[in-house]
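> A predicted structure for the sequence below; I have some questions about it.
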Amino acid sequence: MLLDTPVRLGVQIEPQHATYPQIREAAARLEDLGVDILFNWDHFFPLHGDPDGPHFESWTMLAAWAEQTERVEFGALVNCNSYRNADLQADMARTIDHISARGGDTGRFIFGTGSGWFERDYDEYGYEFGTAGSRLTALGRDLDRVVSRWEKLNPPPTRRIPIMIGGAGEQKTLRFVARHADIWHSFVPAEGLAHKISVIENWAETEGRDLSGLIVSNELKNRGESDADALFDAGTRLFTLGWAPGSPDYDVVKRWLRWRDGKNAV
């Protein structure tokens, strides 16, 4: 199913426990270092550390990155589908796509999305938490709406905006991957990827979709090069690294960039 595409490195700049100038500086330096993709996350409170510490909102930050950066692709890892009307999400994505275009180039925005899980966000911002099943059902319905809205907008997106779907549930999430995704992101270990990919392939037959260009994405944080090598051998080509701008470690990014370049040189 999968094409042997180049290895790319994405860095998830955690939008927590930092000032915005620190986040802005991190985005600039990471682009200069040669990172392929910048991500943040779509939450309203820190996910670790002081739960009431500093934290910034995802989509407004992504619009700022669209203007600030020149080369990198970027997006949320991942957007929470529950927090915004689906058609609004499509319009926001299209607008950020245009902001990020330079000259005659296409935009650089990646629409990463998932069903949501952080109950505090829902409770404090007044969203209905529901159940894991109801949130997944809403995600499937709303992805159809997002794609449909992109076809109606004037002007349309500058390119077919890549869709990145996070999760590994076999009955719903992986079917949505088969139906819509250009990138599938998960934390599945290397030894479990073959099975999950076979599930996606089976759903792709049901959906009647060619997934020969699907990119498999996985996480590097707290993993070593042997883990990354195993994920690579299992088909992973996008590797993401969670990273704290309040206490930046550029050496770890440089190490993973050298590993990426070594894989691409073979």
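That came in fine, so what should we check first?

> only C-alpha atoms for contact and neighbour calcs from this point on.
Fine.

> Now the element after the strand ranked longest in the chain, going C-ward?
When the chain is parsed with DSSP state E, its longest strand is strand 236-243. The helix or strand immediately downstream of strand 236-243 is helix 250-265, counting by DSSP states H and E.

> If we go by neighbour counts, what in that following helix is buried?
By neighbour count on 16 or more other CA atoms under 10 Å, the buried set for helix 250-265 is 253, 256-257, 259-260.

> which residue ranges form the helices in the stretch 51-200 of the chain?
Per DSSP state H, counting those that start in this stretch, the stretch 51-200 of the chain carries helices over the ranges 58-68, 86-100, 119-125, 132-150, 173-180, 190-207.

> adding another structure so you can compare the two:
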Amino acid sequence: MSPAPVRPVRLGVQVAQQHGTIGAIRDTVAKVEALGVDIVFDWDHFLPLSGEPNGPHFESWTLLAAWAEQTSTIQLGALVNCNSYRNPDLQADMARTIDHISGGRFIFGTGSGWFERDYAEYGYDFGTVGTRLDALAEALPRIEARWAKLNPPPLRDIPVLIGGGGEKKTLRIVAKHADIWHSFSSPPVLEHKLGVLAGWCDRVGRDIAEIEISTELRRRSVDEADELYALGARLFTIGVSGPRYDLAPVVDWLAWRDSKNAG
């Protein structure tokens, strides 16, 4: 077995498209990049998740293409794309195109979907948790195969981030396909889930050390973040939302990131 990669701590900021103007979102992304954040994410929803349910909102993939053109150093992607909304081969082509626009900075974050109102409003079949996860498991090999066929191909092996913590299906999919696994786990839950993921990696012949562990910082203390770090988490994300995109917490967590990387 090869030695585990030495990973720096990275900070991702999810700039939610709800309740903000395009100008405010654009300015926030510019500030996030200037601060030195590693990754900027949006989310793949059509409607707000909090606040006024019919408030302003913008679409994910077209926004990511604009961010790819706007930025020059920061990586970018969705946290996460909903597999249900687009044909897998189309997803692969869209990802490849944004990868080229960005000069090789795109991360393909994906998941099975969960927000029923998105499905109802836009006419998608909601199905069940199981059918949506099965669809994701079927889609990822098609996406990977399409990347190999596209002309021109992606500029790099596009990193695949998979979100979710289901132990029977999601973590099996993570073991097979993910470069990054994202969850909202507390330290005790993360410790347990990592054990489950290690089991799935053993079954599929994968080294768990190949997978970057990502988790959410929202409402976390520094002590909790330290515990998550000790368990192996190296990508930490924090969300900001419109209409006022408050980046003060981002500045604080960047200082924490830098202290970890300096140690």
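Structure received. None of the values given here were measured: they were computed from a predicted structure.

> Now tabulate the buried residues of helix 250-265 of structure 1 in JSON lines and tack on distance to residue 71 of structure 1.
Shown next, in JSON lines, are the buried residues of helix 250-265 of structure 1 (distance: CA to CA, whole Å):
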{"residue": "253", "distance to residue 71 of structure 1": "17"}
{"residue": "256", "distance to residue 71 of structure 1": "19"}
{"residue": "257", "distance to residue 71 of structure 1": "16"}
{"residue": "259", "distance to residue 71 of structure 1": "21"}
{"residue": "260", "distance to residue 71 of structure 1": "18"}
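
> quick one: what's aligned to residue 196 of structure 1 in structure 2?
Aligning on TM-score structural alignment places residue 196 of structure 1 opposite residue 193 in structure 2.

> For that match, give its distance to residue 231 of structure 2.
11 Å (CA to CA, to the nearest Å).

> And residue 148 of structure 2, by the same measure?
In terms of CA to CA, residue 148 of structure 2 sits 35 Å off from residue 231 of structure 2.

> do residue 254 of structure 2 as well
In terms of CA to CA, residue 254 of structure 2 sits 20 Å off from residue 231 of structure 2.

> Equivalent analysis for residue 153 of structure 2, please.
Distance, residue 153 of structure 2 to residue 231 of structure 2, using CA to CA: 36 Å.

> ok, now residue 104 of structure 2?
Taking CA to CA, one finds residue 104 of structure 2 at 30 Å from residue 231 of structure 2.

> okay, the two: which has more neighbours?
Shown here are residue 104 of structure 2 and residue 231; by other CA atoms under 10 Å, residue 104 has more neighbours (20 against 15).

> wait, that one sits on residue 153?
No. If you go by CA atoms under 8 Å, residue 104 of structure 2 and residue 153 don't touch, sitting 11.1 Å apart.

> What residues does the residue nearest in space to the middle of structure 2 make contact with?
When CA atoms, centre = their mean is applied to structure 2, the residue found nearest the centroid is residue 79 (3.3 Å). Counting by CA atoms under 8 Å, 6 or more residues apart in numbering, residue 79 of structure 2 touches 14, 41-44, 109-110, 163.

> repeat for residue 167 of structure 1
Applying CA under 8 Å, 6+ apart, the residues contacting residue 167 of structure 1 are 114, 173-174, 184-187.

> Apply 10 Å and report the result again.
If you count contacts by CA atoms under 10 Å, 6 or more residues apart in numbering, residue 167 of structure 1 has them with 113-115, 173-174, 176-177, 184-188.

> Ok, residue 80 of structure 1 next?
Here residue 80 of structure 1 is in contact with 41-43, 58, 112-118, 135, 139 (CA under 10 Å, 6+ apart).

> Pull out the buried residues from these.
Counted by 16+ other CA under 10 Å, the contacts of residue 80 of structure 1 give 41-43, 58, 112-116, 135, 139 as buried.

> CSV please, covering the residues you listed and showing distance to residue 126 of structure 1.
Below are these laid out as CSV (distance: CA to CA, whole Å):
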residue, distance to residue 126 of structure 1
41, 19
42, 16
43, 14
58, 18
112, 23
113, 20
114, 19
115, 16
116, 14
135, 15
139, 18
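
> out of those residues, what pair is the most spread apart?
The largest separation in those, counting by CA to CA, is between 58 and 135 at 19.6 Å.

> Compute the number of surrounding residues for residue 111 of structure 1.
24.

> Alignment lookup: it to structure 2.
In structure 2, residue 111 of structure 1 lands on residue 108 (TM-score structural alignment).

> Structure 2: matching residues for stretch 173-181 of structure 1?
Stretch 173-181 of structure 1 maps onto residues 170-178 of structure 2, going by TM-score structural alignment.

> I meant to write stretch 221-234 of structure 1 there.
Using TM-score structural alignment, the residues of structure 2 aligned to stretch 221-234 of structure 1 are 218-231.

> Show me which residues of that stretch are buried.
Per 16+ other CA under 10 Å, stretch 218-231 of structure 2 contains these buried residues: 225, 227-229.

> Same check on stretch 139-154 of structure 1?
For stretch 139-154 of structure 1, by 16+ other CA under 10 Å, it's 139-140, 142-143, 145-147, 149-150.

> try stretch 120-131 of structure 1
Quick answer for stretch 120-131 of structure 1 (16+ other CA under 10 Å): 121-122, 129.
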